[in-house]
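In: no FASTA, just this:
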């Protein structure tokens, strides 16, 4: 019997205790990878995920990935445990529903620190521990191509626009080290982060905008991420994959 496609690989995923991050951790573990579960404030969920995967193949690390010192701690603990990083998924983020008038300087700084600074410096600190053939998958949003589906996401989309530009340029940078870098841009997905601050009427309207008449599921986004983490994606780099069930095209 053939081994699982990611056997022997080590994946570091932030925001991995819930939502898309948790689904991705479970999917990559199913594919054979060991997983470092970065989380900020939910130790019980992170430790439960470690138990599910097995403590020989999973490690939970609490870190505020908007701060470089915390990022360095996260990377060090991952390498101390597993010796390397093969797959990096900076998934942690915030999705404030704020338009121009509502945005404060504090809101702006927090969002950009978590959504942009975090992935930037996590990539910087992880790359020295990543061999040729490794993969980085960043997270954007399909709102970057269709922001009309959900109102008041100016600040969020601004941060994810930076991620999409980062994808195009950083992919060339890390390619010199033999590392592939791509971005997944989910459409509306049924996570705790998505539901926060939305009325049931708005949720139903957004789900109804899909030709499939539903929200995406975290596992469906994780499947898309998995596509970009294996050897079959070795000639795919600098690309943005919109995973939204044709809802936002």
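Out: Received, thanks. Treat the numbers as computed from the prediction; the structure is a model and nothing was measured. Numbers count the residues shown, from 1 in each chain.

In: drop to CA atoms for contacts and neighbour counts, all remaining ones
Out: Will do.

In: what's the span of stretch 170-187, first residue to last?
Out: Distance across stretch 170-187, first residue to last, is 23 Å (Cα to Cα, to the nearest Å).

In: And the strands in this structure?
Out: 10-13, 34-39, 58-62, 87-89, 135-139, 180-186, 240-243 (DSSP state E).

In: Put this next to the previous one:
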């Protein structure tokens, strides 16, 4: 099976390509660095021509109110090129609970991406994942100083990027879901608790202060970022990943 992986050189994309090749598929990574621009359309038709499946793992360069236009333009271009190229399955990676947090520009933008795909001309699959373990270091920098890190008490269920990539590759090689598969890590933490575990493991002496106004996840209400009951639970625990 020939699979075009758009955004195939990034954290998830590179692993998806490796997994697909290991399974015997012809997986080809595409990105700006390979001459494919999903906003201008440069190189896009050639990238998806003859592909059985397109996997879109590209991401907006910002999380602000510019992100909806990125996903609107990129998905419009990708779907048009894919339909012209005879693609039979289109896969995107999204976020668990993404449609439950309209307060966040980026989550509204990802919801828009999902809706464009679902309303489009190609059979599709949406893989929604919880927050990546690899992003925790970045989260700790958002509202920190030399002595403290301020984090909200938001429940999250972190998942390893390797587990996400394995699932995306599996879905890409299968039949279109024409729906959503939710995936999550095995453990639920509050964000402040996860911050303390992370700092301790890294030998960082800063303290974590609960601040329900701090950072992007302060806008999240309740447990909407926790996997729903029908989710697939990945095997990697956060403490094992840290070690």
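Out: Looks like it came in fine. Please read all numbers here as calculations on a predicted model, not as lab measurements.

In: tm score of chain vs chain?
Out: Remark: TM-score between the superposed chains equals 0.63 [TM-score structural alignment, normalised by the length of the second structure]; 183 aligned residues with a Cα RMSD of 3.0 Å.

In: Could I get the strands of the first structure in CSV, plus columns for mean neighbour count and distance to residue 105 of the first structure?
Out: As requested, these are exported to CSV (neighbours: other Cα atoms under 10 Å; distance: least, Cα to Cα, whole Å):
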stretch, mean neighbour count, distance to residue 105 of the first structure
strand 10-13, 27, 28
strand 34-39, 28, 25
strand 58-62, 23, 26
strand 87-89, 28, 28
strand 135-139, 26, 23
strand 180-186, 26, 26
strand 240-243, 22, 29
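
In: Looking at the ones you listed, spot the one closest to residue 78 of the first structure.
Out: Evaluated over those, closeness to residue 78 of the first structure peaks at strand 34-39, with 6.2 Å, by Cα to Cα.

In: returning to what we had before: quick one: closest of the strands of the first structure to residue 234 of the first structure.
Out: strand 180-186 (6.9 Å).

In: if we can go back for a sec, residue 223 of the first structure: which of the strands of the first structure is closest?
Out: strand 240-243 (9.6 Å).

In: Tell me the counterpart of residue 14 of the second structure in the first structure.
Out: Residue correspondence to the first structure (TM-score structural alignment): residue 14 of the second structure is matched to residue 22.

In: Ok, residue 183 of the second structure next?
Out: Using TM-score structural alignment as the criterion, residue 183 of the second structure maps onto residue 243 of the first structure.

In: if I pick the closest residue to that match other than its chain neighbours, what's in contact with it?
Out: Excluding the flanking residues, the one nearest residue 243 of the first structure by Cα to Cα, 6 or more residues apart in numbering is residue 186, at 4.7 Å. By Cα atoms under 8 Å, 6 or more residues apart in numbering, residue 186 of the first structure lies in contact with 139, 140, 141, 142, 221, 242, 243, 244.

In: Find the nearest non-adjacent residue to residue 72 of the second structure, please.
Out: The shortest distance from residue 72 of the second structure to any non-neighbouring residue, by Cα to Cα, 6+ apart, is to residue 113 (6.6 Å).

In: Return the residue of the first structure aligned against the one you found.
Out: In the first structure, residue 113 of the second structure lands on residue 163 (TM-score structural alignment).

In: Is its match in contact with residue 141, as I believe?
Out: No. Look at residue 163 of the first structure against residue 141 with Cα atoms under 8 Å: they stay out of range, at 9.5 Å.

In: the more surrounded of those two?
Out: The residue with more neighbours, out of residue 163 of the first structure and residue 141, is residue 141; 27 against 23, by other Cα atoms under 10 Å.

In: can you tell me how far the counterpart of that one in the second structure sits from residue 127 of the second structure?
Out: Mapped onto the second structure by TM-score structural alignment, residue 141 of the first structure lines up with residue 95. Taking Cα to Cα as the criterion, residue 95 of the second structure is separated from residue 127 of the second structure by 8 Å.

In: Residues in contact with stretch 49-62 of the first structure: which ones?
Out: Stretch 49-62 of the first structure is contacted from outside by 17, 22, 26, 29, 33-41, 43, 46-47, 74, 77-78, 81, using Cα under 8 Å, 6+ apart.

In: what's the counterpart of residue 83 of the second structure in the first structure?
Out: In the first structure, residue 83 of the second structure lands on residue 127 (TM-score structural alignment).

In: For that match, the count of nearby residues, please.
Out: 23.

In: how near is it to residue 119 of the first structure?
Out: 12 Å.

In: How about residue 244 of the first structure?
Out: 22 Å.

In: Show the contacting residues for the closest residue to residue 82 of the second structure other than its chain neighbours.
Out: Residue nearest to residue 82 of the second structure in three dimensions, not counting chain neighbours: residue 48, with 6.0 Å by Cα to Cα, 6+ apart. By Cα under 8 Å, 6+ apart, residue 48 of the second structure lies in contact with 4, 54, 81, 82, 85, 87.
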